[in-house]
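J.: Using only what follows, build the 3D model:
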Amino acid sequence: MKKINLLRSVCAPVLCAGLSLSLLSGCGSSQAPAASKAESVAETAAAGTSAAKEAGTTENDDFEAKVADWKPDQNTITLRVSTAAGSTGDLIYRLIANHIQKTTGTTTVVQNITGSNGFLMATDLTSYDPSACELMLGTEALFVVAPLFNEGINVSMDDFEILYGSPSNAPSALAVPASLGIKTWDEFVEYSKNNRIIVSSNVPGGMTHIQATALMGSAGIEFGSVTDNGGNKNILACLNGDANCVVVNTTALHDYVESGQMVPLVQFSSETFNDDAWGLDPIPSVSEIGYPKIAVSPCTVLCCRKDADPVGVEAMRRIITDYLNSDEGKKELLEIDSTLTPISAEEAKEHLENEIETMKYIKDTFYK
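T.: From the prediction side, this is the model:
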């Protein structure tokens, strides 16, 4: 929200008359004028404070009125995501887009711009003027991984206005086809001693590929890769026999586990995963199997370009977060096996900055 600076001035009273009286009457008689001066200063200060509060209240009321009356200044509102159609992020933001369209009466679309960990998506956004109608879903892949693993990519959170953030409720997990007969991480390690491991994940430099590299590297397991963008594609590559394990987020994995086709072995958050939207057997964390340094807690952030109209930014923020916090929004998200809890822009930025240290460790240790 736009910050309002209130300038308060306290005017000192004119003391000439009091000073003359003191000189004529002696020190003892100066007490009454001193009290009078103190009262005068206090009254002036109180008047200034009251005026400042009234001015602040008026400005705040004016801002709130503008937010309430805000209308999109474009014929189309665009939500950009860096994942493929049908992915978790895509499905979530199609629900959000539908709500925005119903609320504003303005056509709202989801645009899938994959590749380069979101850099292509960010480049597209920055080709438009700053506006609350031009949005993108930024991730740790864009703001943390891309600059760290590719020196040619220069992206900063400071170039964007964050409307809100959302810590991931769907961590990435390592899973195997049920046909392998493997049910635990220890059994997978034993299996790897006599069988070549092929991991299905997103492309090199993508988050799940980096996580696979960190996990296999921590366990001393050599592996090959089958890569593609899109969690469902990664899982199908595994089920089709092109790979014997997959690293993918638990939302994409859910239905395959529920149907008995896939078995999750370990996931990449710092604690056992047992989310309401998951609703299946808990999955142990990488910390529990001895690798706490590769545990990550991804966080997405909905952004527009810096310097967008603060009224529009606040209005759009409220439209979306009110939906996400509503019973309707929670129900619709659960129907696609998802949950999303919005946090403030400040909390989200701090969360992403904390992930930098984890990714630096992974890069320095497994990408020498």
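
J.: C-alpha only now, for contacts and for neighbours.
T.: OK.

J.: what about stretch 214-227, how long is it end to end?
T.: End-to-end span of stretch 214-227 (Cα to Cα, to the nearest Å): 16 Å.

J.: One more sequence to fold, the one below, so I can look at both together:
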Amino acid sequence: MTIRTCLAAAIAASALFSTAAAAQEREPYPVDTVTIIVPYAAGGAGDTVGRIVADELSQRFEANFIVENIGGASGTIGAERAARAPADGSTLLLAGNAIITTAPHLASVGFDPLADLMTIANVSEAPRMLVASKGLPVSNFEEFAAYGRDHPGEMNFGSVGVGSTGHIATVDMLANIGIEANHIPYSGAAEVVQAVLSGDVQFMLDAAAIPQARQDAVTPLAVPGDNRMDDFPEVPTLAEAGYPSIRGTGLQMILAPSGMPEEVVTALERALQDASTSPEFTDILLRAGVTPRYMSGSDLQAALQAEYDNYDQLLSTMGLKQ
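T.: This is a model prediction of the structure:
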């Protein structure tokens, strides 16, 4: 199923849920229209989640929440627009964690994501998977780790580019495991997948690998994050394999310009927490191809700070820090 198909299914399910939820009492909100900036092109996972959240919040508050896509510069153009917006509740940001924790280390982004944006709540995460080419003689993560240690510098891995989340997470993983491998950057995830299928590269860590794993075209090895994937119950997490610090998952979180009134922040956080317990809302997210994962604003802030600090050190070691 493509992302576009997932989006259509999720929107259809969201519309049905909206009809049922319309009767609930809506809370007051300080403005009539709220723009949720999604700093990516339409049709991706972030855009899908942004529209689901916009619909949900429109049902809970006396305001119309709409999505505006502002892509470019790995998401930092839209994020800066949100950071510079009035802190009156009229602008929110649906962003991935890389904008906050990785991008500022790689290039000048024109603002301080940790200081100029405040965390409201995390909504979901996009799972990624470590997979190997069928030509690599391994069937699980333990065999992969052993093979890599026994064949230093002989394996290649692909990513969508130097400094991408997949690249950084893979280098972090290899350093923890003690494997030397060669990085081959590509211009897009589809090209990386084809390289794994052809054996030009031996492994990759990316969400784009999951459909190929479902078709048994690649060998699934492990997933970053806290939980195993429901449709791959036999594939362990990297934490279970002994590497809990390697995340590599893409969060989808709601942020706002710093200085937004506390009562507005509290109301939004409470609404998203309540939504996270709703089977209807979580089902819509699952249909969209993401995993529901609620985190409070304070927990999210702490997680982002820790990840920011980790990437500061890691990217310096990799020679990628600006």
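
J.: Let me see the TM-score of these two.
T.: Aligned and superposed, the two chains score 0.72 in TM-score terms (TM-score structural alignment, normalised by the length of structure 2); 291 aligned residues with a Cα RMSD of 3.7 Å.

J.: What strand or helix carries the nearest residue to Thr101 of structure 2 once chain neighbours are set aside?
T.: Nearest residue to Thr101 of structure 2, sequence neighbours excluded (Cα to Cα, 6 or more residues apart in numbering): Tyr308, at 4.2 Å. Secondary structure from DSSP states H and E places Tyr308 of structure 2 in helix 297-318.

J.: In that helix, which residues are buried?
T.: 297, 300-301, 304, 307-308, 311-312, 314-315 (16 or more other Cα atoms under 10 Å).

J.: what residue of structure 2 matches up with Tyr93 of structure 1?
T.: In structure 2, Tyr93 of structure 1 lines up with Gly50, judged by TM-score structural alignment.

J.: Tell me how many other residues surround its match.
T.: Using other Cα atoms under 10 Å, Gly50 of structure 2 is surrounded by 27 other residues.

J.: can you tell me the helix or strand for it?
T.: Going by DSSP H and E, Gly50 of structure 2 is in helix 45-60.

J.: now Met136 of structure 1
T.: Using DSSP H and E, Met136 of structure 1 falls within strand 134-138.

J.: May I see the buried residues of helix 297-318 of structure 2 organised as JSON lines, with distance to Ala145 of structure 2 added?
T.: Listed next are the buried residues of helix 297-318 of structure 2 as JSON lines, based on distance: Cα to Cα, whole Å:
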{"residue": "Gly297", "distance to Ala145 of structure 2": "36"}
{"residue": "Leu300", "distance to Ala145 of structure 2": "31"}
{"residue": "Gln301", "distance to Ala145 of structure 2": "33"}
{"residue": "Leu304", "distance to Ala145 of structure 2": "29"}
{"residue": "Glu307", "distance to Ala145 of structure 2": "24"}
{"residue": "Tyr308", "distance to Ala145 of structure 2": "27"}
{"residue": "Tyr311", "distance to Ala145 of structure 2": "23"}
{"residue": "Asp312", "distance to Ala145 of structure 2": "26"}
{"residue": "Leu314", "distance to Ala145 of structure 2": "21"}
{"residue": "Leu315", "distance to Ala145 of structure 2": "23"}
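
J.: now, which of those sits nearest Arg60 of structure 2?
T.: Of all these, Gly297 has the smallest distance to Arg60 of structure 2: 18.8 Å, by Cα to Cα.

J.: Next, the contact list for the closest one, please.
T.: 119-122, 269 (Cα atoms under 8 Å, 6 or more residues apart in numbering).

J.: Go through the residues you listed one by one and say which ones hold in structure 1.
T.: Checked against structure 1 using both residues aligned by TM-score structural alignment, their matches' Cα atoms under 8 Å, the contacts of Gly297 of structure 2 keep these contacts: 119-122.

J.: Looking at structure 1, name the residue matched to Thr91 of structure 2.
T.: In structure 1, Thr91 of structure 2 lines up with Glu134, judged by TM-score structural alignment.

J.: Among the contacts of Gly297 of structure 2, which ones are in strands?
T.: Cross-referencing the contacts of Gly297 of structure 2 against strands under DSSP state E gives 119-122.

J.: which position in structure 1 aligns with Ala121 of structure 2?
T.: In structure 1, Ala121 of structure 2 lines up with Tyr164, judged by TM-score structural alignment.

J.: Which of the residues in the longest helix seen in structure 1 are classified as buried?
T.: Ranked by residue count and defined by DSSP state H, the top helix of structure 1 is helix 31-69. Residues of helix 31-69 of structure 1 classed as buried by neighbour count (16+ other Cα under 10 Å): 33, 37, 40-41, 44-45, 48-49, 52, 56, 63, 67.

J.: Now do the helices in the stretch 101-250 of structure 2.
T.: Ranges of helices in the stretch 101-250 of structure 2, per DSSP state H, counting those that start in this stretch, are 103-106, 113-116, 141-150, 165-177, 189-198, 210-214.

J.: quick one: the strands in the stretch 151-300 of structure 2?
T.: 155-159, 181-185, 203-206, 219-222, 250-257, 291-296 (DSSP state E, counting those that start in this stretch).
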